[in-house]
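**Q** only geometry, no sequence info:
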């Protein structure tokens, strides 16, 4: 049985879902998206995803036709109607349909689509083994804080990682690690301090990233939102990535060079444990 998906106010079978060839998301990648994890049939960190969605839409001068409450209902209905216990809900909102012109046409009704994907999130074997990462140049545009649907550089990086036997690619700009193609990048540096890029136009404000920094503060873990270089990454005690559908995953090697002793470190394990505990408490 095919999935039920949401398209502009209606719920249809996936093989019946249609959008216009004149949609600006298709023509210009003129839109934004969010991915929300689902555990036990309930959403994780959904309020934070709504806040980031509103920020991205504001940056592109797009007004959602649905309220936060209505967006929540869409997600909940998709989860219920697709019997989704564990996985994600993908939401995409574009400026809408108009003849092809570069400048924004105003007065459009935005296009909204959403669908579910079932996948295991909690019992992820990569949390025990750790993942390999390769480095790639950061070739993206200068407003990476907007969760844009324009993802070709990230797709290229992810493909490079796959071809080199790695799980993820982390991006480097001026010898500074920015973030992963679909993740936030963290290290525990040589002094034992947790570090990640500060917020700004250079990175996406990750929802799980935000939760990890809050947990660090609550549990007395020293952290700094301060850039780290490739050399600092390679000399780090630990490294890990965060993402909505991966939560917290240990990074055990960079370009074939071990991080620490090449196994998941205790601080990384602790943050995954804390996040999952909080996630499960919210959802059960």
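**A** Nice, thanks for sending it over. Please read all numbers here as calculations on a predicted model, not as lab measurements. Residues are numbered from 1 along each chain as shown.
**Q** from here on, contacts and neighbour counts on C-alpha atoms
**A** Noted.
**Q** which residues touch residue 280?
**A** residue 39 (CA atoms under 8 Å, 6 or more residues apart in numbering).
**Q** before we move on, what SS does it have?
**A** Following DSSP: H, G, I helix; E, B strand; the rest coil, residue 280 is assigned to helix.
**Q** Put this next to the previous one:
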């Protein structure tokens, strides 16, 4: 979003408005990772929810009804519909405190976000993928092999579950968190919607670690977040390019520690 209509709510003195403002701001901002934009109607319903005029469920029902009334859908309208519906679902998930650190929770989040939008919502992909990345000058990250996705996911969760943050400096903690989330994302167990699912899961996980995040970093820099995940998982030795979590770490320092590092996508761009 070029102008965040929820910024005033995030900074509001009323905790309930700040939490809702953060949830909606982040939810809408995350659509940028897939080049999606929400409608004005969604923004209006979000503000009504923040102001306490309607519940999050009522907002979702109104959005669903809004699109059910449309008899024709262009490709652009379908993309906006996805952005609106997924934003409302993310806002709901980020407003909830319930959470379980498990592969099942991760998969469940994907299903909740994309049910009715993707036929494979909540399903692990059974085919291999590549994706051309702007930040890699058209190259692709090597994603998880279809036959090993479940095992890879379970392994990463087990490693993180058994990891102890005790005694680590904050820089060491940030570095480890960057490694964990970048590996989780690299598996790419779903056909689409991996970054949004990973972001929602990661934010909720960070809360269980004691981090209180109610800022607009994701809202304003979600594309940077995605590109930093890409750079954390790409190596090209002939071109002297190596995977690095440095960009992801400065994003997390801004997000978790309220630092003010500049986040410029162009800094991550690789040119062959």
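**A** Noted; the coordinates are in hand. The model shown is predicted, which means the values in this text are computed figures rather than measured ones.
**Q** Next, the TM-score between them, please.
**A** Here the TM-score for the pair of chains, by TM-score structural alignment, normalised by the length of the second structure, is 0.32; 151 aligned residues with a CA RMSD of 6.3 Å.
**Q** Just give me the neighbour total for residue 273 of the first structure.
**A** A count of nearby residues for residue 273 of the first structure, using other CA atoms under 10 Å, gives 14.
**Q** Now do the SS call for it.
**A** helix.
**Q** and what of residue 160 of the second structure?
**A** Assigned by three-state DSSP, the conformation of residue 160 of the second structure is helix.
**Q** how close does the closest residue to it other than its chain neighbours get to residue 204 of the second structure?
**A** Nearest non-adjacent residue to residue 160 of the second structure, counting by CA to CA, 6 or more residues apart in numbering: residue 180, 7.2 Å away. Per CA to CA, to the nearest Å, residue 180 of the second structure is found 14 Å from residue 204 of the second structure.
**Q** who's more crowded, these two?
**A** Between residue 180 of the second structure and residue 204, counted using other CA under 10 Å, residue 204 has the larger neighbour count: 22 against 17.
**Q** is it true that that one touches residue 91?
**A** No: assessed by CA atoms under 8 Å, residue 204 of the second structure is found out of contact with residue 91, at 11.9 Å.
**Q** Walking through the stretch 1-150 of the first structure, point out its strands one by one.
**A** According to DSSP state E, counting those that start in this stretch, the stretch 1-150 of the first structure carries its strands in the segments 4-7, 10-13, 31-39, 42-43, 86-94, 111-118, 131-137.
**Q** what helices or strands is the third one leaning on?
**A** Using 3 or more CA pairs under 8 Å, 6 or more residues apart in numbering; DSSP states H and E as the contact criterion, the neighbours of strand 31-39 of the first structure among helices and strands are helix 46-59, strand 86-94, helix 266-283.
**Q** can you give me the angle that strand makes with helix 46-59?
**A** Relative orientation of strand 31-39 of the first structure versus helix 46-59 (axes from the mean of the first three to the mean of the last three CA atoms, to 10 degrees): 180 degrees.
**Q** swap in the fifth one?
**A** Here strand 86-94 of the first structure points in a direction 20 degrees away from that of helix 46-59 (the same axes, to 10 degrees).
**Q** In terms of secondary structure, what does strand 86-94 of the first structure contact?
**A** Checking 3+ CA pairs under 8 Å, 6+ apart, strand 86-94 of the first structure ends up next to strand 31-39, strand 111-118.
**Q** So for residue 252 of the first structure, which of these sits nearest?
**A** Among those, strand 31-39 comes nearest to residue 252 of the first structure, with 24.3 Å by CA to CA.
**Q** related to what we said a few turns ago, helix or strand next in line after whichever strand or helix holds the residue nearest to residue 160 of the second structure, which one?
**A** Element membership of residue 180 of the second structure [criterion: DSSP states H and E] is helix 170-187. Following helix 170-187 of the second structure in sequence order, the next helix or strand is helix 194-208 (DSSP H and E).
**Q** What are the buried residues along that next one?
**A** 194, 195, 196, 197, 198, 199, 200, 201, 202, 204 (16 or more other CA atoms under 10 Å).
**Q** Rebuild those as CSV, extending it with distance to residue 217 of the second structure.
**A** Shown next, in CSV, are the buried residues of helix 194-208 of the second structure (distance: CA to CA, whole Å):
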residue, distance to residue 217 of the second structure
194, 19
195, 15
196, 14
197, 17
198, 16
199, 12
200, 13
201, 16
202, 14
204, 15
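**Q** What is the nearest of those to residue 110 of the second structure?
**A** Taking the buried residues of helix 194-208 of the second structure together and measuring to residue 110 of the second structure by CA to CA, the closest member is residue 197, at 5.5 Å.
**Q** can you give me the helices in the second structure?
**A** For the second structure, applying DSSP state H gives helices covering 7-10, 15-29, 40-50, 56-68, 75-95, 103-114, 149-161, 170-187, 194-208, 217-231, 246-257.
**Q** tell me the most buried of these?
**A** Stretch with highest mean neighbour count among the helices of the second structure: helix 15-29 (a mean of 25; mean count of other CA atoms under 10 Å).
**Q** That one - contacts with which helices or strands?
**A** Counting by 3+ CA pairs under 8 Å, 6+ apart, the packing neighbours recorded for helix 15-29 of the second structure are helix 7-10, helix 40-50, helix 75-95, helix 217-231.
**Q** Could you dump these into TSV with distance to residue 108 of the second structure added?
**A** Output for these, formatted as TSV (distance: least, CA to CA, whole Å):
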stretch	distance to residue 108 of the second structure
helix 7-10	27
helix 40-50	24
helix 75-95	11
helix 217-231	21
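**Q** nearest to residue 152 of the second structure, of these?
**A** Among these, the nearest to residue 152 of the second structure by CA to CA is helix 217-231 (17.2 Å).
**Q** ok and the closest one relative to helix 194-208, angle-wise?
**A** 120 degrees.
**Q** So which elements touch helix 217-231 of the second structure?
**A** The contact analysis (3+ CA pairs under 8 Å, 6+ apart) places helix 217-231 of the second structure against helix 15-29, helix 170-187, helix 246-257.
**Q** 10 Å - rerun?
**A** helix 15-29, helix 170-187, helix 194-208, helix 246-257 (3 or more CA pairs under 10 Å, 6 or more residues apart in numbering; DSSP states H and E).
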